[in-house]
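Q: Here is my input, please return the structure:
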Amino acid sequence: MLDLERLRALHSVATYGSVSAAADVLHVTTSAVSQQLAKLERETGQKLLERNGRGVRLTDAAELLVAHAERILSLVERAQADLEAHRGSVVGQITVAAFPTAVRGLMPAALRELRTDHPELRVMVREEDPMQSMPLVVRGDFDMAVVQDWNNEPLPLPDGLHKGVICEDVADVALPADHPLAGRDAIDLKELAGDPWISSSPDSICCDWLRRTLRAVDSEPRIEHMVYEFASQLALVAAGFGNVILPRLGRCDVPPGVAIVPLADPLSRRVYAVWREEAARRPAIRAVVTALRAAAPAGETGDRADDRTGDRVGDRVGVPVRVPARS
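A: All right, here's what the predicted structure looks like:
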């Protein structure tokens, strides 16, 4: 009989490339992972790992076993979800990865509601860029991710994931107060061609999106400063060092010396929760999605379809979708 935890250890080594990386993900020591693998080798009568320089590589037998382990672990997760759904109780633990402004603008209120309504549910949150968080959900490191896409650049959804709309988040332009266009009721991005810009780190989804958005209006981006936190970006705007595209969700206090101007052709991002198909029936998934929607800014309600499958997201998670109005 194959031991599930030993299969999980082998699968983690295959996924993350080393015993030490697998130990980090599984929150155990490298010695514990090595012991599990040694027991699995005795259990199967097959050599599973071979030395490869300073690391290890999987044998053909291990590769075969990993393919089965993926299906077995997926079935176990589906069984656990079905049992939770049958019981109907929101209990246990759920891990959520979320991008920074969702952590600031949604998670505190959502966590308060979950603690009040479902005291037996433990929610653990970690801040992650959407490009990193979705692979973490696919691999099973996290149960859910809160991610974003923009109205001019839809989010590709990996196979095996479902998503539910949380809210829509409009963005404005933050300009130095002495900028020639700072007093306008609305401006077009084309009018800012040639201006310096401030964005987040070069490998982030936000920086990539800003470059493509500016190029789409024939404005070659001059991103002169790369700072992750919006508060720091706004401090640079106030000092006159560039402009920032500033979403409204989780917006920090705007310092003196900064003018916030709406865009004539609005840019908005949609905020989603994503989770694995195997976990779709978990009451905890539905509870977290419900709490996130309740934490979003109030606005009009309406159903949204899952962009990949065409299924009604509201039906999938058991609650209606609330989409705040543009303003």
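Q: make it CA atoms for all contacts and neighbour counts henceforth
A: Will do.
Q: List the first helix or strand encountered after the helix or strand where Val137 lies toward the C-terminus.
A: Using DSSP states H and E, Val137 sits within helix 130-139. Following helix 130-139 in sequence order, the next helix or strand is strand 144-150 (DSSP H and E).
Q: Pull out the buried residues from that following strand.
A: For strand 144-150, the neighbour count (16 or more other CA atoms under 10 Å) marks 144-150 as buried.
Q: where's that strand relative to the chain centroid, distance-wise?
A: 5 Å (CA atoms, centre = their mean, to the nearest Å).
Q: Mind listing residues that contact that strand?
A: Residues outside strand 144-150 that contact it (CA atoms under 8 Å, 6 or more residues apart in numbering): 94-99, 102, 129-130, 133-134, 137, 155, 267-276, 285.
Q: to compare against the first, here's another:
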Amino acid sequence: MELRQLEILRELGALGSVTAVAAALHVTPSAVSQQLSALQREFQAPLTQRRGRNLSLTNAGLALSRAGVDVIDAIAAARHAVEVFEAVPSGTVRLCGFHSAAQALFGPVITELRTLEDAPKLHLADEDVAQEGFPQLAARYDLVLAHRLAHSAPWPSDDLQVIPLVQEPLDVALPIGHPLARRAELAPADVAGERWVTSREGFSPDDLVGAIAAVTDRSIEVVHRVNDYGSVASVIASGDAIGMVPRYTVGSAHAGLVLRPLTGITASRRIDLLTRPENLHRQSVQTVIAALRFVMARLVEATELPPPRPE
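A: The predicted structure follows:
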């Protein structure tokens, strides 16, 4: 039994003919008859009866029609509740992000939303998962800040909407005074022989170190595996190793480092927002998306690599 069938039965009781019901609902008489036949198959008692050229409801049909009014009214109320919920600009939005994005974006987004009247209420969380784990987070959060390497497989499209934010370079991070800091850019062969601090397996920096090993046909000496970029920066600044860090979202951690672009391989990652399709109907979610886009654009605009020191 479907809502449309109950609506047709109700109109038939009011209008008395299939033709009139079809005209009222802007469908064909054949479509009305098919829906009535499908509804009748669910009941033993006849729901309609012929009276000359007209079709009227039996007592069983009248009983179902009256009960159907309550169903139609409840569905209409539910739809209205959803419409009101979607239109409320100050609704609660659950946003999660991986660590570097959270550190770079959460505070500025809160500040940006404070400038708005009836701003959404943010519930923030950080999630440190490997690339393939981000789509599953959309079941728990309204918006998921996710990253993947530019050359990796796209996000799954089933029950998931993807909103691109930025394509972020991952740069080679060197301690101040390192000989390679004098160069404007670095090739895989320049860095393959260095000691490395990188992430755990399954995360972008480790994937790039693997790519460096592949294109140079060399074994890379990984001496530390740390996922937090602040800790990575501390290790690099000490002079014990070099690493890869994201250019825009590394934040203040780059203050003690020299960043240089890596050529010869695609050293960048996409930062996207993942969400369930129904969330995009909510005004509060759209407001947070706009704030994230604005903050990210401002972050990119403000980020410049310092020039190399003269030889």
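Q: Can you tell me which of the contacts of strand 144-150 of the first structure end up in strands?
A: Using DSSP state E, 94-98, 267-276 are the members of the contacts of strand 144-150 of the first structure that sit in strands.
Q: of the residues you listed, buried ones?
A: Those of those that meet the buried threshold are 94-98, 267-276, by 16+ other CA under 10 Å.
Q: which of the residues you listed lies closest to Leu64 of the first structure?
A: Proximity of these to Leu64 of the first structure (CA to CA) peaks at Arg276, which lies at 23.6 Å.
Q: Quick one: classify Leu157 of the first structure as helix, strand or coil.
A: Taking DSSP: H, G, I helix; E, B strand; the rest coil as the rule, one finds Leu157 of the first structure in the coil state.
Q: actually Val166 of the second structure, not the one I typed
A: Following three-state DSSP, we place Val166 of the second structure in the strand state.
Q: swap in the one 3 residues further on?
A: Assigned by three-state DSSP, the conformation of Pro169 of the second structure is strand.
Q: Could you check how far it is from Pro246 of the second structure?
A: Pro169 of the second structure sits at a distance of 6 Å from Pro246 of the second structure (criterion: CA to CA, to the nearest Å).
Q: More neighbours: the two, which one.
A: Counted by other CA atoms under 10 Å, Pro169 of the second structure and Pro246 do not tie: Pro246 has more neighbours, with 23 against 20.
Q: Strands of the first structure, start to end?
A: Under DSSP E, the first structure gives strands at 49-52, 55-58, 92-98, 121-127, 144-150, 161-176, 196-199, 222-226, 244-247, 258-261, 267-276.
Q: burial of the aligned residue in the second structure for Arg212 of the first structure, as a residue count?
A: Matched by TM-score structural alignment, Arg212 of the first structure corresponds to Gly210 in the second structure. Around Gly210 of the second structure there are 15 other residues, counting by other CA under 10 Å.
Q: Val288 of the first structure now?
A: Other residues close to Val288 of the first structure by other CA under 10 Å number 25.
Q: Let me know whether it touches Glu113 as I believe.
A: No: in this structure, Val288 of the first structure is not within contact of Glu113 by CA atoms under 8 Å, at 9.3 Å.
Q: Pull the contacting residues for the closest residue to Ala81 of the first structure other than its chain neighbours.
A: Counting by CA to CA, 6 or more residues apart in numbering, Arg282 is the residue found nearest to Ala81 of the first structure once chain neighbours are left out, at 4.8 Å. Residues in contact with Arg282 of the first structure (CA under 8 Å, 6+ apart) are 81-82, 84-85.
Q: measure Arg282 of the first structure to Asp82 of the first structure for me?
A: 7 Å.
Q: Distance check, the closest residue to Ile271 of the second structure other than its chain neighbours against Arg4 of the second structure.
A: Leaving aside its chain neighbours, Ile271 of the second structure sits nearest to His147 (4.5 Å; criterion: CA to CA, 6+ apart). His147 of the second structure sits 43 Å away from Arg4 of the second structure, taking CA to CA as the criterion.
Q: Same check on Leu39 of the second structure?
A: Distance, Leu39 of the second structure to Arg4 of the second structure, by CA to CA: 10 Å.
Q: Compare these two and say which is more crowded by neighbours.
A: Higher neighbour count among Leu39 of the second structure and Arg4: Leu39, with 18 against 14, using other CA under 10 Å.
Q: Would you confirm that that one contacts Gln5?
A: Yes: applying CA under 8 Å, one finds Leu39 of the second structure in contact with Gln5, separated by 6.4 Å.
Q: so what's the most centrally placed residue in the second structure up against?
A: Centroid-nearest residue in the second structure, with CA atoms, centre = their mean: Leu274, separated by 1.0 Å. Contact analysis of Leu274 of the second structure by CA under 8 Å, 6+ apart lists 134-135, 138, 143-146, 160-163.
Q: show me where the second structure has helices.
A: In the second structure, the helices defined using DSSP state H lie at 3-15, 18-25, 29-40, 59-87, 99-113, 134-137, 188-191, 204-216, 229-237, 283-302.
Q: What span of the first structure is the first one aligned with?
A: Using TM-score structural alignment, helix 3-15 of the second structure lines up with nothing in the first structure.
Q: quick one, that helix and helix 29-40 angle?
A: Relative orientation of helix 3-15 of the second structure versus helix 29-40 (axes from the mean of the first three to the mean of the last three CA atoms, to 10 degrees): 110 degrees.
Q: can you list contacts of helix 3-15 of the second structure?
A: If you take CA under 8 Å, 6+ apart as the criterion, helix 3-15 of the second structure is touched by 18, 21, 32, 35-36, 39, 55-57, 61-62, 65-66, 68-69, 71-72.
Q: tell me which residues of stretch 81-89 of the second structure are tucked away?
A: Residues of stretch 81-89 of the second structure classed as buried by neighbour count (16+ other CA under 10 Å): 85-86, 88-89.
Q: do stretch 119-139 of the second structure as well
A: Those would be 119-122, 126-127, 130-131, 134-135, 137-138, for stretch 119-139 of the second structure by 16+ other CA under 10 Å.
Q: Considering those residues, which is situated nearest to Glu185 of the second structure?
A: Using CA to CA, those come closest to Glu185 of the second structure at Gln131, 27.2 Å.
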